[in-house]
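>>> My questions are about this predicted structure, shown below with the sequence.
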Amino acid sequence: MPSSHQPAAPSWPTAWGAIHKGMTVIAADGYPVGTVDHVEGQEVILEGEGSSFVALSEINGVDGNRILLSPRGDATFGLGAEP
């Protein structure tokens, strides 16, 4: 009989709480800027083409399934991560 248990999404512990793949990243103005793909070093890499990212230092907190950025938190958004 197949298990109905879904495998847990990958998770990365941080000072603000665990960050999981699929979490929504919310800018200080309340608008979503992307969805977490993974954490690499000191950066949260977002899903999508171009691999945009936000720095861990720009996180204001983790709330449920959302990452809340500090008022300057979206400053790195769209710069494109280097592999």
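Perfect, I can see it now.
>>> switch to C-alpha atoms for all contacts and neighbour counts from now on
Fine.
>>> Quickly note the distance from the residue nearest to the spatial centre of the chain to Thr14.
In the chain, the centroid-proximal residue (C-alpha atoms, centre = their mean) is Val36; its distance is 3.7 Å. According to C-alpha to C-alpha, to the nearest Å, Val36 stands 14 Å off from Thr14.
>>> Below is structure B, check it against A:
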Amino acid sequence: MTTPSTSSETVWTTQQGTIRKGMRVIAPDGSCVGTVATLDGDELMLEGGAHEFVAITQVDGVSADSVLLSDRGDATFGLGATP
């Protein structure tokens, strides 16, 4: 769960830790997928990378200057499911 955000906010408190605008978002392989632009509901909106957003459920942890993603969670959600 995250605290409500507005477009003027630059810091958000989540269960994973405190996320700030401009933090690097690091994939499980160590590559940077972008930087945090804002938090919109349960999605980190990114800028400067190949991805537009990352679900907050994919965040494994938060360091002093980076958001660390996990290779579990939403990346495999629904695989093998039948409609």
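Good, I have the coordinates. Note that the structure is a prediction, hence the values are computed from the model and not measured.
>>> Please enumerate the strands of the second structure.
Using DSSP state E, the strands of the second structure run over 11-13, 18-20, 24-26, 32-40, 43-47, 53-55, 59-62, 66-69.
>>> Nearest to Ala75 of the second structure among these would be which one?
Taking C-alpha to C-alpha, strand 53-55 is the member of the strands of the second structure nearest to Ala75 of the second structure, at 9.4 Å.
>>> tell me the contacts of Arg24 of the second structure?
Cys32, Val33, Gly34, Thr35, Val36, Asp65, Ser66, Val67 (C-alpha atoms under 8 Å, 6 or more residues apart in numbering).
>>> 6 Å instead?
Arg24 of the second structure makes contacts with Thr35, Ser66, as judged by C-alpha atoms under 6 Å, 6 or more residues apart in numbering.
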